[in-house]
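Enquirer: Need coordinates for the following:
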Amino acid sequence: MIHSISKIRVRYAETDRMDVVYHSNYLVWFETARIQMLDQIGIPYREIEARGLFLPVLTVSAAYKSPARFDDHLEIHLFMHKKPRARMHFEYEVRRGEELLATGQSSHGFMDRSGRAQRPPEDLLQKIEAAWAATESI
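Expert: This next block holds a predicted model:
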């Protein structure tokens, strides 16, 4: 398993009139966590795109348990429980301290510039494997 944590401070612009974080911002935070995880394993998303590959969202969902509000300090936990084959699957938890505010999941496929499905590059799979092994040894 790979586990990555991104820290977010809720901006005023992310809230609605009820002082609650607007629901679509959680999806942006999920993306922030994915980009950070790719950086941490040594293959930045910009590098993936430079190779002519993209990771479009195939599915995404979120379940809201308790509202986040302006100026909250949050952690976005990303989990990769399955090693990728043709797709990458992620699960998310949004937490304010120990309190679970939301959960989510997303799946992504690799595609080239013309929109054709691609297999993940071997070096990316190797970096995921190395990150996986490092987590298991802890």
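Enquirer: make it CA atoms for all contacts and neighbour counts henceforth
Expert: Fine.
Enquirer: what's the distance between the biggest helix by length in the chain and the middle of its chain?
Expert: Once the chain is assigned using DSSP state H, the helix that runs over the most residues is helix 24-41. From the chain centre to the centre of helix 24-41 is a distance of 4 Å (Cα atoms, centre = their mean, to the nearest Å).
Enquirer: compare with the first, here's sequence two:
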Amino acid sequence: MFVSTTEVTVRYSETDQMGVVYHANYVIWLELGRTKLIEDLGFRYADMEKEGILAPVTDIQVSYKKPCKYGETVTVKTWIESYDGLRTKYGYEILTESGEVAVTGTSSHVCVKKETFRPVSVRRLFPDWHAAYEKAKKQ
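Expert: Predicted structure coming up:
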């Protein structure tokens, strides 16, 4: 399976009164990881949107294991957990600067037409993207 990595430096504005990253900010970092994975596979989500296709989140699961703190550089690992040509489930790990697992999670998405929100087949509309996802999930 192919795993993409991206680094994030924790900004002061992302922390709460306890000095740790506010829980909702981890979800933003998952999006950064997902975007990086797509780019690492040779595509851009913005190009899909230009074609009138969106990939809304249908489910998200996040487990908090250890806090990340201001000034640390954390690593977001992202991979394709499952993919069937219509739905994609991404897996994530966020590691602290010392390499400990801070967060694990998944997000599920389905591609839809922008105007109707009706599901569409990635396999049919974006065959190159489909092939890359099939290959990435098997590696």
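Enquirer: what's the TM-score here?
Expert: The TM-score (TM-score structural alignment, normalised by the length of the first structure) is 0.90; 134 aligned residues with a Cα RMSD of 1.4 Å.
Enquirer: Give me the residues contacting the longest helix of the first structure.
Expert: Outside helix 24-41 of the first structure, the residues that touch it by Cα atoms under 8 Å, 6 or more residues apart in numbering are 4-6, 8, 14, 44-45, 62, 76-78, 92, 127-128, 131.
Enquirer: change it to 7 Å
Expert: 4-6, 14, 44-45, 76, 78, 92, 127-128, 131 (Cα atoms under 7 Å, 6 or more residues apart in numbering).
Enquirer: Check stretch 6-16 of the second structure too.
Expert: 21-22, 25, 33, 36, 69-77.
Enquirer: Any buried residues in it, and which?
Expert: For stretch 6-16 of the second structure, burial by neighbour count (16 or more other Cα atoms under 10 Å) applies to 6-8, 10, 14-15.
Enquirer: same check, this time on stretch 79-87 of the first structure
Expert: Within stretch 79-87 of the first structure, the residues scored as buried using 16+ other Cα under 10 Å are 79-80, 84, 87.
Enquirer: rewinding a little: nearest to Gly52 of the second structure, of the contacts of stretch 6-16 of the second structure?
Expert: Nearest to Gly52 of the second structure among the contacts of stretch 6-16 of the second structure, counting by Cα to Cα, is Lys36 at 20.9 Å.
Enquirer: any idea which residue sits dead centre in the second structure?
Expert: Arg34 (2.7 Å; Cα atoms, centre = their mean).
Enquirer: Farthest-apart pair in the contacts of helix 24-41 of the first structure, please.
Expert: Within these, Glu14 and Lys127 form the most distant pair, 33.8 Å apart (Cα to Cα).
Enquirer: The closest residue in space to Arg44 of the second structure that isn't next to it in sequence: neighbour count?
Expert: Nearest residue to Arg44 of the second structure, sequence neighbours excluded (Cα to Cα, 6 or more residues apart in numbering): Ile38, at 6.2 Å. Residues near Ile38 of the second structure, counting by other Cα atoms under 10 Å, number 18.
Enquirer: re earlier: now tabulate the contacts of stretch 6-16 of the second structure in TSV and tack on distance to Val112 of the second structure, neighbour count and secondary structure.
Expert: Output for the contacts of stretch 6-16 of the second structure, formatted as TSV (distance: Cα to Cα, whole Å; neighbours: other Cα atoms under 10 Å; DSSP: H, G, I helix; E, B strand; the rest coil):
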residue	distance to Val112 of the second structure	neighbour count	secondary structure
Val21	32	20	strand
Tyr22	31	16	coil
Asn25	26	13	helix
Gly33	21	28	helix
Lys36	21	21	helix
Lys69	37	22	strand
Tyr70	37	16	coil
Gly71	38	12	coil
Glu72	37	14	coil
Thr73	35	17	strand
Val74	32	23	strand
Thr75	30	23	strand
Val76	26	28	strand
Lys77	26	21	strand
